[in-house]
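In: With the sequence up front, the predicted model follows.
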Amino acid sequence: MKHLLYFLFYFAATSLSAQTNTLVILGKTNVNTFKCTNTGFNHVVDLDSKSAQSFSLAVDDFDCRNRMMTADFRKTLHADTHPKMSVKFIKLRKINTSNYYAAQIEVRLMNRAKLYDVTFFSDDRVLQGSKTVKFSDFGITPPKRMGGTIQVKDTLDLSFSLLAKS
């Protein structure tokens, strides 16, 4: 009985913690890499919906696990004047009978929108996908620090993990 209770507790804890929306932005500098994560938004993607679906994220909810880097990231994205980032699923269709979906998404940041084609995988509860984007897609100059000694690369990897329903 003790083992059963432990198993149920472990399963419930891991299931609940794994079921959150996450947008991770991975970037590189000429010295290091960085990872900024946002889990502060609610949205469930309806895999059967034929209409556009969108959600917004607060730029201030991104956390880079380093106070100075987080502040620099938010400053680069102009969180004070553009506090929201949005993602809109323009098209979402299942690829054959697999668990893969082809999507066209619009990412809107700092009043600029860019369309991307993304392939997502779904296990019927979580929709996962990634896309490489650029700061310059949104008119952002990648930041430099320490007099240009540290330069952030223009390329970023967005990684989505979104709650889904069918």
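Out: That came through fine. Residues are numbered from 1 along each chain as shown.
In: C-alpha only now, for contacts and for neighbours.
Out: Noted.
In: residue ranges for the helices of the protein, please.
Out: Using DSSP state H, the helices of the chain run over 2-18, 67-76.
In: Can you tell me which of those is packed in deepest?
Out: helix 67-76 (a mean of 15; mean count of other CA atoms under 10 Å).
In: Below is structure B, check it against A:
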Amino acid sequence: MISIRILLYLSTLATLIFGIHTSKLNKTAVTVSQNSSLVLKGSSNVNNFSCHFNMQELKNPIPINYYLASNTIAFEKATLVLHSDAFDCGGKMINKDFQKTLKADAHPQIFLSLKEIKRTNNPDIVNAQVAIEIADITRNYQLPLHLSGTHEWHVTGDLKINLNDFDLETPKKLFGMISVHDIIEIDFNLHLKV
């Protein structure tokens, strides 16, 4: 059953169970359930903050193209497109600072692309390779994802990124007395339907 949980949102589960190799391009689509959440968490030298993504923005099915191997799924197309203005950080001023930090005027979208999934010895965890594009700069990351479910996949995980890696400057207030830290955590809690 380890291989079944690797699939996340793919419909061809039986192929992986038997470890069959294929170079065929497979296509499907997934829908993100509205009880999902995606949150950016950060902190300053004064307090913590959270920016919640409006999941209504992901109501349309997301196309997925992928290749299968015995321990790996390679994705050619599997991207969440997040509009920066769909994040709510809890207030008008902090939302404005968030938009400015992300250079949302010039780059209004954030792209989270799943590149590859590899199984681990734990049946509930896979290692995922993702590419994140912010302000026209792309960085690659590896992170463990926790998986559960059969008809609807529940995917959870978190990833810490450094805003400096995207040439982004965090806001400073009150003549620099309040400053936001460069490390932001992306918290995934996704319910996916094929």
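Out: Here it is on my side, so go on. Note that the coordinates shown come from a computational prediction; the quantities given were computed from them, not determined experimentally.
In: any chance of the helices of structure 1 in JSON lines, plus distance to Thr33 of structure 1?
Out: Output for these, formatted as JSON lines (distance: least, CA to CA, whole Å):
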{"stretch": "helix 2-18", "distance to Thr33 of structure 1": "24"}
{"stretch": "helix 67-76", "distance to Thr33 of structure 1": "11"}
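In: The most centrally placed residue in structure 1: what's it in contact with?
Out: Note on structure 1: the residue nearest the mean C-alpha position is Leu23, at 2.0 Å, using CA atoms, centre = their mean. Neighbouring residues of Leu23 of structure 1 by CA atoms under 8 Å, 6 or more residues apart in numbering: Thr37, Asn38, Thr39, Leu158, Ser159, Phe160, Ser161.
In: Quick check: of those, which has the highest neighbour count?
Out: Ser161 (21 neighbours; other CA atoms under 10 Å).
In: Alignment lookup: it to structure 2.
Out: Aligning on TM-score structural alignment places Ser161 of structure 1 opposite Asn189 in structure 2.
In: Among the contacts of Leu23 of structure 1, which ones are in strands?
Out: Taking DSSP state E as the definition of strands, the contacts of Leu23 of structure 1 contribute Thr37, Asn38, Leu158, Ser159, Phe160, Ser161.
In: show me what contacts the third one?
Out: Each residue near Leu158 of structure 1 by CA under 8 Å, 6+ apart is listed here: Leu23, Val24, Ile25, Leu26, Ser130, Lys131, Thr132, Val133.
In: need the ones in strands among the contacts of Leu23 of structure 1 in a markdown table with distance to Lys91 of structure 1, can you?
Out: Below are these laid out as a markdown table (distance: CA to CA, whole Å):
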| residue | distance to Lys91 of structure 1 |
| --- | --- |
| Thr37 | 25 |
| Asn38 | 23 |
| Leu158 | 18 |
| Ser159 | 18 |
| Phe160 | 16 |
| Ser161 | 17 |
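In: coming back round to it: mind checking what the residue nearest to the centre of structure 1 lines up with in structure 2?
Out: Using TM-score structural alignment, Leu23 of structure 1 sits opposite Leu38 in structure 2.
In: How about its match: what's its closest non-neighbour residue?
Out: Spatial nearest neighbour of Leu38 of structure 2, excluding adjacent residues (CA to CA, 6 or more residues apart in numbering): Phe188 at 5.0 Å.
In: what's that neighbour in contact with, if anything?
Out: Shown in contact with Phe188 of structure 2 (CA under 8 Å, 6+ apart): Ser37, Leu38, Val39, Val155, Thr156, Gly157, Asp158.
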